[in-house]
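Participant: structure, please.
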Amino acid sequence: MSSSRRSGVLLHISSLPGGWGVGDFGSGARRFADFLQGAGFTIWQVLPLTPVLPVFGNSPYSSPSAFAGNPLFISPEGLCEEGLVSMNDITARVFPSAREADFAAAELCRRGLLSLAWENFNAQPESFAELRRDFECFRAEESWWLRDYALFSILKEKNGGRCWTEWPREFSARVTEALAAFAAENGDGISFVEFTQFIFYRQLAALASYCAERGVTLMGDLPIYVAWDSADVWSAPSLFDLDTDGAPRCVAGVPPDYFSPTGQRWGNPLYNWEAMRADGFAWWRGRLSHSLKYCGLMRVDHFRGLCAYWEIPASEPTAQNGCWRPALGREMLEAFHAERGLSAEELPLIAEDLGIITDDVRALMEDFSLPGMKVLMFAFGGDVADNPYAPHNIRPRSAVYTGTHDNDTAVGWWRGSSTVRERINFAAYAGQEVTRENVSRVMAHMALASVAEIAVLPAQDILGLDGSCRMNRPAEAAGNWGWRLLPAELDSLLPGSHGFPEKLRSLNILYGRFKEVN
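Facilitator: Predicted coordinates for the structure are as follows:
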């Protein structure tokens, strides 16, 4: 990844305010991009944009597809601007923008509006002739993943939402004749799913373009593994470590450590790396290329899984009785950057390397010149002098964060989740009195002033919000992923709002992360 000092803000699309249940690609997103430009930030980091499911708590890290987009992010305003629905259609479905996302209401709203848009699209062919040409081009260009995802979605719906291994054998085993007959009988439903994805990516591309015009790059997030009950595993089972019935033979996780005596058993199927090598890692190359089509940067979650992975027998209830197995991530990255004609230094990836990292992972990151992540909240426990997250130990080739989506906010950390020793060390390091009122600002200054080439601040820390506004609590199965900005909070970030964006802009200029153009 080419080097230059820059900074960004972490805010997922779902966390934007708006009147249709969750944040989307509409006016709220454009206004947030305006804030980033005004404040001198050039990166907008989001979480995975793939579909979410209620059964997994609407986590963006547990999706039925590694390629599809989340229909909840489709903007009703955008549908109206395209002429696919009327203003009355969208205003009739507005409800107040609250602190917590209402995923169920948002799903009903988007489903209704998209169904209406599909009906109008088909009923008025002359009015949408240009849009139809774009749709057909999209279907042709993305058919390598889109057709299977649409088939999977309708098959799952017709089979009562059951896992694909519980479908009739001719469908779970992908018998060609059976799938062809099913597709013929359910052509409209399959086309509707494809249309929904077309609209999603059309709106995402428009947002990416809007951001680029303001000097802002979208930064995406790539989960290392995919869900078992997904279009990815159903459509290409040979690429995964499955038994003869299609169930995972072993599953992913991490071993026991200081924080968890039984480790973490995630349950995702593992990759069949040898099968992936046989076709030149086509699935991975397609996945990375697809993601980078819309996002100029990608964070790779659990990057160490590209060097070695913790293999847990599927029958084991915890991660204790697992073992390390080698992965072929180095070969995959070589194949990807060779395909794109890039040098190793130009690979637009950031490695999530938090936790215990071994020499082979460091070597892979070094060889591809990939920045790792440094989280300031981890820097002040114990011996700060030798702590790798302390600002004086951070290497330039890094992305420094005050905290991530899995951490408390800076205020929440200061008021509750930090230890007394951490608070004493932090104040001593800052060289000033630290309070609830200034801790977010002090930590933000520390990140922006560091030598790390990239500095990222969660939106909660820019606004000084407390721990009730954190995005995820990894130890808790429910109540996550729903936090949203209030409309007034977004208003307070916009240019002209009591000089706030100008102060941030001044800091980005002061620390060499933004240069004004005369």
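Participant: rest of the way, CA atoms for contacts and neighbours
Facilitator: Will do.
Participant: helices of the stretch 301-450 of the chain, start to end?
Facilitator: For the stretch 301-450 of the chain, the helices identified by DSSP state H, counting those that start in this stretch occupy 329-339, 359-367, 410-412, 420-430, 439-449, in order along the chain.
Participant: which one, of those helices, ends up nearest to Phe378?
Facilitator: When these are compared by Cα to Cα, helix 420-430 sits nearest Phe378, at 9.0 Å.
Participant: and the contacts of that closest one?
Facilitator: The list of residues contacting helix 420-430 from outside it, by Cα atoms under 8 Å, 6 or more residues apart in numbering, reads 380-382, 384, 414, 433-434, 442, 446.
Participant: and if we set it to 6 Å?
Facilitator: When contacts are defined by Cα atoms under 6 Å, 6 or more residues apart in numbering, helix 420-430 is touched by residues 380-381, 434.
Participant: now, which of those residues sits nearest Ile454?
Facilitator: When the contacts of helix 420-430 are ranked by distance to Ile454 (Cα to Cα), Phe380 comes first, at 20.5 Å.
Participant: re the thing from before, of all the helices of the stretch 301-450 of the chain, which lies closest to Tyr271?
Facilitator: It's helix 329-339; of those, that one is closest to Tyr271 (Cα to Cα) at 10.9 Å.
Participant: next, the angle helix 359-367 makes with that closest one.
Facilitator: Interaxial angle, helix 329-339 versus helix 359-367 (axes from the mean of the first three to the mean of the last three Cα atoms, to 10 degrees): 10 degrees.
Participant: quick one: buried residues of helix 329-339?
Facilitator: For helix 329-339, a neighbour-count test (16 or more other Cα atoms under 10 Å) marks 329-330, 332-333, 335-337 as buried.
Participant: what residues sit buried inside the lengthiest helix in the chain?
Facilitator: Longest helix in the chain by number of residues (criterion: DSSP state H): helix 187-213. Going by neighbour count (16+ other Cα under 10 Å), the buried part of helix 187-213 is 190-212.
Participant: and for stretch 365-373?
Facilitator: Across stretch 365-373, burial judged by 16+ other Cα under 10 Å covers 365, 368-373.
Participant: restricted to strands, list those residues.
Facilitator: Restricting the buried residues of stretch 365-373 to those inside strands, with DSSP state E as the criterion, leaves 372-373.
Participant: any chance of CSV for the buried residues of stretch 365-373, columns distance to Arg6?
Facilitator: Converted to CSV, the buried residues of stretch 365-373 look like this (distance: Cα to Cα, whole Å):
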residue, distance to Arg6
Met365, 20
Phe368, 20
Ser369, 17
Leu370, 15
Pro371, 13
Gly372, 15
Met373, 15
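Participant: to compare against the first, here's another:
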Amino acid sequence: MRFQRSTGLLMHISSLASYGGIGDLGPEAYNFLDFLAAGKQHIWQVLPLCPTGYGNSPYAGSSAFAGNPYLISLELLCDWGWISGDRIANLAGRNGNVDFEDIENRKQPLLHEAARNFLDRAPNEPQFEGQWQRFTAFCNQEASWLNDYAFYAVLRRHFNTGAWTAWPEPLRRREPAAMADATAQFGRDLATEQVLQFAFEEQWRNLRAAAAKRKIRILGDIAIFVSMDSSDVWANPGLFQLDENLHPIRVAGVPPDYFSPTGQRWGNPLYRWDVLAETGYAWWVQRIRRSCMQYDIVRLDHFRGFEAYWSIPAEEETAVKGEWIKAPGAELFDRLEHTLGPLPLVAEDLGVITPEVDALRLGQKMPGMRVLQFGFDSVEAHDHLPHRFVPGLVSYTGTHDNDTTLGWWQKTSKTTRANLESYVGPVHETPVWQLMRASSSSVAEMALVPAQDLLNLGSEARMNTPAIAGGNWSWRAPQGSWTPELAARLADLVDVTDRDNDPLTQSAGLTPSAPTTSATPA
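Facilitator: Below is the predicted model of the structure:
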């Protein structure tokens, strides 16, 4: 699919300077939309919206379908009448990085309190009539994943672990009598989790509608694999390579390379693609359908794994003894398109990419990715420089997995610095705007910039360092970052590089529309 020649920013919702210690879907998100519109930006890229698991990574979610309750705005819940203003006073402010322990201890109980208030009041009070109808419709229409997620979230809290393989055997195997007992014991808690998912859906839907009015598309990310500790695997064990005791047989990762002599053992359970094929890839159809309801454009993380994936015996502690196994590739995507129609997909095709992976991406007409930070180390890396770009690409200065461009520049070698200056001219303290100009003036369809780069921040603002377990995902933009002066500078760059009123705006899948959602009654 072709996309509008446009520019945008990459920043997760949690990185907003919202009230309460973590970015959310409340007023600051709308302020950010206003800034994007003033800067003539037409894309806002976010990371996966799922509830996070261990390590707080959005790529290790406890559900591939649910929204992260931590991103729900308490301010908006207060406006809705779900909770009083005095109850949400004295939370963490708008400055400083996310303290996830504080969010769990202080914000989470208030979210549950608000949800219980809604359950108690909404059926009988006229002011909640519309929301109650939409909540009922939401529960009916999203039951295929919502009920499983609610059980998982409640049981995870009850047993103080998301490792469902450690739960009592009847619940591990979802025996009907055990599930019935859990329903009786935890009925109100299950309903509370459903309400929180509805609140997330309402707030996200409203934010997307506001983005559409400003001609801003949301580019969202989904991970190819799901976590072992998730409602997805617990509810669908037959779709994954598990043994008779429901433990993984083989797990995902990537092989040894220049950066890691032992590779990366991610630990995600691998799919039983043969079983999925027998169902017409129904689980994947459901997953992509929901992703296209949430986002205007969907980025497929680790696209390489759809052609072939690195399969590691579960008992191995490293990724050394894995092997490449073919994945369904075009058969899966053809089925998705046959069922869902043309799909607005972008492939994350970074790393060592084979001709077969390129052929799969090009055959499906998906844009790939280029990252300018990668392009200056050697001649072999020049595919990441704009003079090698072709139209079907998305260009980045860096991604959420990279150091910020300023941090990278301060640490990189003299040779790399010299190569960059040969390309963009003299650099004194930072090359951020030089690289932004190079990206924006290229033929790439989309030119995206991490918010940290736009703000010219150093390594202290890095979002994620791969293979490092702690200290990630917590960065937040300083309050007051999104100034009119910065928006004007962005808009000038958009104008001079023809990334606003371009003839390609009439191509397929370009104009954002008010999102549809299962939360809206038929």
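Participant: what is the nearest of the buried residues of stretch 365-373 of structure 1 to Phe73 of structure 1?
Facilitator: Each of these was checked against Phe73 of structure 1 using Cα to Cα; the closest is Met373, at 27.4 Å.
Participant: quick one: that closest one and Gly355 of structure 1, what's the gap?
Facilitator: Plainly put, Met373 of structure 1 is 10 Å away from Gly355 of structure 1 if you go by Cα to Cα, to the nearest Å.
Participant: against structure 2, where does stretch 75-86 of structure 1 fall?
Facilitator: Using TM-score structural alignment, stretch 75-86 of structure 1 corresponds to residues 73-84 of structure 2.
Participant: how far off centre is that stretch?
Facilitator: How far stretch 73-84 of structure 2 lies from its chain's middle: 25 Å, per Cα atoms, centre = their mean, to the nearest Å.
Participant: flag every buried residue along that stretch.
Facilitator: Applying 16+ other Cα under 10 Å to stretch 73-84 of structure 2 flags 73-78, 81-83 as buried.
Participant: farthest residue from the center of structure 2?
Facilitator: Most distant from the centre of structure 2: Asn124, at 37.0 Å, with distances by Cα atoms, centre = their mean.
Participant: which one of the contacts of helix 420-430 of structure 1 is nearest Thr217 of structure 1?
Facilitator: Thr217 of structure 1 lies nearest to Phe380 out of those, by Cα to Cα, at 31.1 Å.
Participant: next, count neighbours for the counterpart of the closest one in structure 2.
Facilitator: Taking TM-score structural alignment, Phe380 of structure 1 has Phe376 as its aligned residue in structure 2. The burial metric for Phe376 of structure 2, expressed as a neighbour count using other Cα atoms under 10 Å, is 22.
Participant: roughly how far does Phe376 of structure 2 sit from Asn472 of structure 2?
Facilitator: Using Cα to Cα, one obtains 26 Å as the distance from Phe376 of structure 2 to Asn472 of structure 2.
Participant: ok, Thr483 of structure 2 next?
Facilitator: 27 Å.
Participant: in terms of neighbours, single out the busier of the two.
Facilitator: In this comparison of Thr483 of structure 2 against Asn472, neighbours counted by other Cα under 10 Å, the higher total goes to Asn472 at 18 against 10.
Participant: ok, Gln45 of structure 1 to Asp461 of structure 1 distance?
Facilitator: If you go by Cα to Cα, the gap between Gln45 of structure 1 and Asp461 of structure 1 works out to 14 Å.
Participant: now do Gly57 of structure 1
Facilitator: Applying Cα to Cα, the value for Gly57 of structure 1 to Asp461 of structure 1 is 24 Å.
Participant: again, but for Arg299 of structure 1
Facilitator: Arg299 of structure 1 sits 20 Å away from Asp461 of structure 1 when distances are taken as Cα to Cα.
Participant: and what of Arg395 of structure 1?
Facilitator: The spacing between Arg395 of structure 1 and Asp461 of structure 1, counted by Cα to Cα, is 23 Å.
Participant: which of these two has more neighbours?
Facilitator: Relative neighbour count places Asp461 above the other of Arg395 of structure 1 and Asp461, with 25 against 18, counting by other Cα under 10 Å.
Participant: alignment lookup: the more buried one to structure 2.
Facilitator: Per TM-score structural alignment, the equivalent position to Asp461 of structure 1 in structure 2 is Asp453.
Participant: contacting residues around that match?
Facilitator: The neighbours of Asp453 of structure 2, taking Cα under 6 Å, 6+ apart as the test, are Thr405.
Participant: next one: Pro367 of structure 2
Facilitator: Under the criterion of Cα under 6 Å, 6+ apart, the contact partners of Pro367 of structure 2 comprise 346, 392-393.
Participant: could you dump these into TSV and include neighbour count?
Facilitator: Below are the contacts of Pro367 of structure 2 laid out as TSV (neighbours: other Cα atoms under 10 Å):
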residue	neighbour count
Val346	25
Gly392	20
Leu393	22
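Participant: for the residues you listed, give me a markdown table that also has distance to Tyr258 of structure 2.
Facilitator: Supplementary listing: these in a markdown table, determined by distance: Cα to Cα, whole Å:
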| residue | distance to Tyr258 of structure 2 |
| --- | --- |
| Val346 | 26 |
| Gly392 | 28 |
| Leu393 | 25 |
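Participant: which one of the residues you listed is nearest to Leu10 of structure 2?
Facilitator: Relative to Leu10 of structure 2, and with distances defined as Cα to Cα, the nearest of these is Val346, at 14.5 Å.
Participant: structure 1: which residue goes with the closest one?
Facilitator: That one, Val346 of structure 2, aligns with Ile350 by TM-score structural alignment.
Participant: excluding its backbone neighbours, what's nearest that match?
Facilitator: By the measure of Cα to Cα, 6 or more residues apart in numbering, the closest residue to Ile350 of structure 1 outside its immediate chain neighbours is Arg299, 4.6 Å from it.
Participant: and for His400 of structure 2?
Facilitator: Taking Cα to Cα, 6+ apart, and ignoring the residues beside it in sequence, His400 of structure 2 has Met463 as its nearest neighbour in space, at 5.6 Å.
Participant: any idea what the one you found aligns with in structure 1?
Facilitator: Residue pairing (TM-score structural alignment): Met463 of structure 2 is matched to Met471 of structure 1.
Participant: that match in helix, strand or coil?
Facilitator: For Met471 of structure 1, the reduced secondary structure class is coil; criterion used: DSSP: H, G, I helix; E, B strand; the rest coil.
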